[in-house]
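Asks: got a structure for you, letters missing:
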């Protein structure tokens, strides 16, 4: 349960102001069909985060506990710094593919998440907890918590959200996880 709750919270916080949340606003404004966008976000996130968690789970089997502890600790600390860098949506609008709003959202979100903060966090969380399903479900729920309101209420929500404060809280959580990993708290095989 801890893996699910931590994964949900970290990703929900990390997504505030992220490029995929900005993409949610753009898609909602352009197509004004919220449910195909929401379903596209869900499908893309499940696929992307399942891949990322599989990589994280694989890493735990390949690396020894000491090497893994250092990689995880430093990765979480790096994520704490990275989360404080504001995200911008790349130039250009998403074009409608022949697959409609759902297909456009699916493709755009899957590609936008490649190498993104939340994908890397998913790899690290899966490696730390060794709980594939809990991490995938948690990170996916976190994405939905951050992006569904962006789709449903659009720009009105973005204007009122204290993005720097939310990013600061997420950075502190990542930093705490990094320090905990470096000292060995919560990792199997540690004293």
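Replies: Right, received. Where do you want to start? Every value quoted in this text rests on a predicted model; they were computed, and no experiment measured them.
Asks: Could you use CA atoms for every contact and neighbour count after this?
Replies: OK.
Asks: what about the residue nearest to residue 74 when sequence neighbours are not counted, neighbour count?
Replies: The shortest distance from residue 74 to any non-neighbouring residue, by C-alpha to C-alpha, 6 or more residues apart in numbering, is to residue 178 (6.1 Å). Residues within reach of residue 178, counting by other C-alpha atoms under 10 Å, total 25.
Asks: In addition, the following structure is provided for comparison:
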């Protein structure tokens, strides 16, 4: 049960400002919330089932100590990725000839391929003995995060600066990554010199991704009232 909760919380954090959350907000401007959420559910189950299978396969080939180091580095990457944010391209919003649910499911499945949420699912699955809980947790987390994006996107943009949301989510990942590294690396690498070097390099990377390369205003542009995101969606 702990792994279920952990997986759900990490996905919620990872999805804040992520490409698929932006896609959910964009889709909700065209289709009903119920249709979008069903499409997200279908896509997430298939996509994350694939990720969990890959993660469990890797755990049978790679020593657990190595997996922990890789997972820690992955969390740091996810944190920097979150600080930078994602940009939703015009082609991500293109309609298909299918109905709303199938259209959303296809769009989300493709958008999630190689996305940080899928990669994170692979990482935590490789470090878990209960793949079913990981799949359920990441699926629930995705629904919660995209539900927040669809229903609460406009409200959050009015009351909470988008940058704050990205920074809190990014720092959470970086904290987990740093904690995992601390608990996994040999003690010889925990000397003062290495710790200072780590903090210096990490600080530079945070500045580059969080300031210089960051996408600004993408989520709030999509969630703006003139987009009519919630139009007819609560019917």
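Replies: Perfect, thanks for sending it. Keep in mind it's a predicted model, so treat the numbers as computed, not measured.
Asks: related to what we said a few turns ago, name the residues of the strand or helix carrying the residue nearest to residue 74 of structure 1 that are buried.
Replies: According to DSSP states H and E, residue 178 of structure 1 maps onto helix 163-183. Going by neighbour count (16 or more other C-alpha atoms under 10 Å), the buried part of helix 163-183 of structure 1 is 163, 166-182.
Asks: elements contacting the helix ranked longest in structure 1?
Replies: The longest helix of structure 1 (DSSP state H) is helix 34-62. Counting contacts by 3 or more C-alpha pairs under 8 Å, 6 or more residues apart in numbering; DSSP states H and E, helix 34-62 of structure 1 packs against helix 19-31, helix 100-113, helix 117-129, helix 132-153.
Asks: Mean deviation, it versus structure 2?
Replies: Compared with structure 2 after fitting, helix 34-62 of structure 1 deviates on average by 0.9 Å (mean C-alpha distance after the TM-score superposition for structure 1).
Asks: repeat for stretch 65-73 of structure 1
Replies: In the superposition with structure 2, the average deviation recorded for stretch 65-73 of structure 1 is 2.0 Å (mean C-alpha distance after the TM-score superposition for structure 1).
Asks: tell me, that stretch lands on which residues of structure 2?
Replies: With TM-score structural alignment applied, stretch 65-73 of structure 1 matches the range 64-72 in structure 2.
Asks: Quick one: residues in contact with that stretch.
Replies: Identification of contacts with stretch 64-72 of structure 2 by C-alpha atoms under 8 Å, 6 or more residues apart in numbering yields 59, 123-124, 126-127, 176-181, 184-185.
Asks: Residue 38 of structure 1: what's it in contact with?
Replies: By C-alpha under 8 Å, 6+ apart, the contact set of residue 38 of structure 1 is 148, 151.
Asks: do that again at 10 Å, thanks
Replies: Going by C-alpha atoms under 10 Å, 6 or more residues apart in numbering, residue 38 of structure 1 touches 24, 28, 44, 102, 105-106, 144, 147-152.
Asks: Neighbour count for the residues you listed - can I get that in JSON lines?
Replies: Formatted as JSON lines, the contacts of residue 38 of structure 1 follow (neighbours: other C-alpha atoms under 10 Å):
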{"residue": "24", "neighbour count": "27"}
{"residue": "28", "neighbour count": "24"}
{"residue": "44", "neighbour count": "23"}
{"residue": "102", "neighbour count": "21"}
{"residue": "105", "neighbour count": "28"}
{"residue": "106", "neighbour count": "24"}
{"residue": "144", "neighbour count": "22"}
{"residue": "147", "neighbour count": "27"}
{"residue": "148", "neighbour count": "22"}
{"residue": "149", "neighbour count": "18"}
{"residue": "150", "neighbour count": "26"}
{"residue": "151", "neighbour count": "26"}
{"residue": "152", "neighbour count": "20"}
